[in-house]
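Asks: predicted model, plus sequence, below.
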Amino acid sequence: MMTTFYILILAFFLLLAAIVIVPVFFGAPWHPLSDENIERIIIFADLQPGEKFYDLGSGDGRVLIAATRDKCAYGIGVEIDPIKVWLSRCFVKAAELSKKIKIHRGNIYDFDVSEADVIYLYLTRQALDRLFPEILDRVKPSARIVCYRFCIRNMEPAKVNEDKNLFLYRVNKGRSVNEYS
């Protein structure tokens, strides 16, 4: 009886580690956003109907759901954690947006972003430093990159919100962002 209890406790802590600790090594810990912050992000990104909104490190998928529901956009989420992928797919299905949102289990560093109109990133500075040079050559000429909380180092954003926690970068011909290449 006690052995079963200890196994359940161990399983709980292993699951907790998988959800909280492991993602830190792949880009960012999971930090769910408030509905208010999600709305600010969607407005700041200036999403237009029909655009493709990519969320790299999509967590529970709530930002994608808001983007597609509120702005009639299409959403692509990329998440490495299988538990969050399952959770976000459940949320998408519950929101009845399965035809407009696709959640992929994968690594953000090698995911194809060539069709993205807007790429949303809520990653650590280290993850942004690693990801940015890799996606610069793969994005379409008119893409916009929106970063929450952390800006891309050594780059001047095209737009910053008044709280200074949202940064928008405009890609120029897929080779530079705000004159950075």
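Replies: Noted; the coordinates are in hand.
Asks: use CA for all of it now, contacts and neighbours both
Replies: Fine.
Asks: what are the ranges of the helices in this structure?
Replies: 2-20, 35-45, 62-71, 82-94, 125-136 (DSSP state H).
Asks: how about those in a markdown table, adding distance to residue 151 and mean neighbour count?
Replies: Formatted as a markdown table, the helices of the chain follow (distance: least, CA to CA, whole Å; neighbours: other CA atoms under 10 Å):
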| stretch | distance to residue 151 | mean neighbour count |
| --- | --- | --- |
| helix 2-20 | 23 | 12 |
| helix 35-45 | 14 | 16 |
| helix 62-71 | 19 | 22 |
| helix 82-94 | 25 | 17 |
| helix 125-136 | 7 | 16 |
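Asks: and here's the other structure:
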Amino acid sequence: MTEHTYYREPFVRTPEELLDKKLELAQITKDDLIIDLGCGDGYVMIAACQRYGCRAIGYEIDPEIVEMATKAVEESGLSDRIEIRQKDFSEHDFSEGTVYLLYLTRNELNKFSLPLEIHAPKRTRIVTHDFDMPAWEPKETVEFPLMSGDTKFIYLFEK
């Protein structure tokens, strides 16, 4: 049997206090479709859908993490609003989605800069932290102190 190794950015859960600020900056409404590329355990999408009544699609390549996310979505009762796709997120159709909640390295964000510019609908919001979107001017940059004493930067971009 061949063991598969999946390349992916490390799965790091966004601290709740930071997530609250990212969701606030995104100005999510019930009409939004959230996209989470590298969705991990689904935590970000679950929080957004619970708070705002929106829909979400998450991409995750690692089958074990997909299983974890699928179970979390089912337990949250949001299976009708959240879809987990076991797929490389580089295959995402960027015309889909009105809000992107991302935690990717600058290198990964650079790969999506042009497809987002070309294909994303007008007024699409992109919220990242730690890393900004190359070639995009942030609409807003927030310096956010965590309770741990660490400081994070959150970036809001709008097409």
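Replies: Right, received. Where do you want to start? If you're wondering where the values come from, they're calculated on a predicted model, not measured in any experiment.
Asks: quick revisit: residue 161 of the first structure: which of the helices of the first structure is closest?
Replies: Each of the helices of the first structure was scored for nearness to residue 161 of the first structure using CA to CA, and the closest is helix 35-45 (7.6 Å).
Asks: whereabouts in the second structure does the closest one align?
Replies: Counting by TM-score structural alignment, helix 35-45 of the first structure lines up with residues 16-26 of the second structure.
Asks: stretch 76-86 of the first structure now?
Replies: So in the second structure, the equivalent range for stretch 76-86 of the first structure is 57-67, judged by TM-score structural alignment.
Asks: now do stretch 124-133 of the first structure
Replies: Under TM-score structural alignment, the alignment places stretch 124-133 of the first structure onto residues 105-114 of the second structure.
Asks: just send the helices of the first structure back as TSV, with distance to residue 146 of the first structure too.
Replies: Conversion of those to TSV gives the following (distance: least, CA to CA, whole Å):
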stretch	distance to residue 146 of the first structure
helix 2-20	24
helix 35-45	6
helix 62-71	12
helix 82-94	21
helix 125-136	11
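Asks: the match of helix 35-45 of the first structure against the first structure, how far on average?
Replies: In the superposition with the first structure, the aligned residues lie an average of 1.5 Å away from stretch 16-26 of the second structure, counting by mean CA distance after the TM-score superposition for the first structure.
Asks: list the contacts of that stretch.
Replies: Contacts of stretch 16-26 of the second structure with the rest of the structure, by CA atoms under 8 Å, 6 or more residues apart in numbering, involve 44, 48, 99, 101, 125, 126, 127, 128, 144, 146, 154, 156.
Asks: just the buried residues of these.
Replies: Neighbour counting with 16 or more other CA atoms under 10 Å marks 44, 48, 99, 101, 125, 126, 127, 128, 154, 156 as buried within these.
Asks: show me what the fifth one lines up with in the first structure.
Replies: Counting by TM-score structural alignment, residue 125 of the second structure corresponds to residue 144 in the first structure.
Asks: so that match makes contact with residue 115?
Replies: No. With the criterion set as CA atoms under 8 Å, residue 144 of the first structure and residue 115 do not qualify as a contacting pair; they are 11.6 Å apart.
Asks: circling back: for residue 109 of the first structure, find the nearest of the helices of the first structure.
Replies: Relative to residue 109 of the first structure, the nearest member of those by CA to CA is helix 125-136, separated by 5.9 Å.
Asks: biggest strand in the second structure by residues?
Replies: Looking only at the second structure and at elements set by DSSP state E, the strand with the highest residue count is strand 151-158.
Asks: next, the buried residues of it.
Replies: Going by 16+ other CA under 10 Å, strand 151-158 of the second structure has these buried residues: 154, 155, 156, 157, 158.
Asks: burial of residue 118 of the second structure, as a residue count?
Replies: 11 (other CA atoms under 10 Å).
Asks: now it: how far from residue 12 of the second structure?
Replies: For residue 118 of the second structure, the distance to residue 12 of the second structure equals 29 Å [CA to CA, to the nearest Å].
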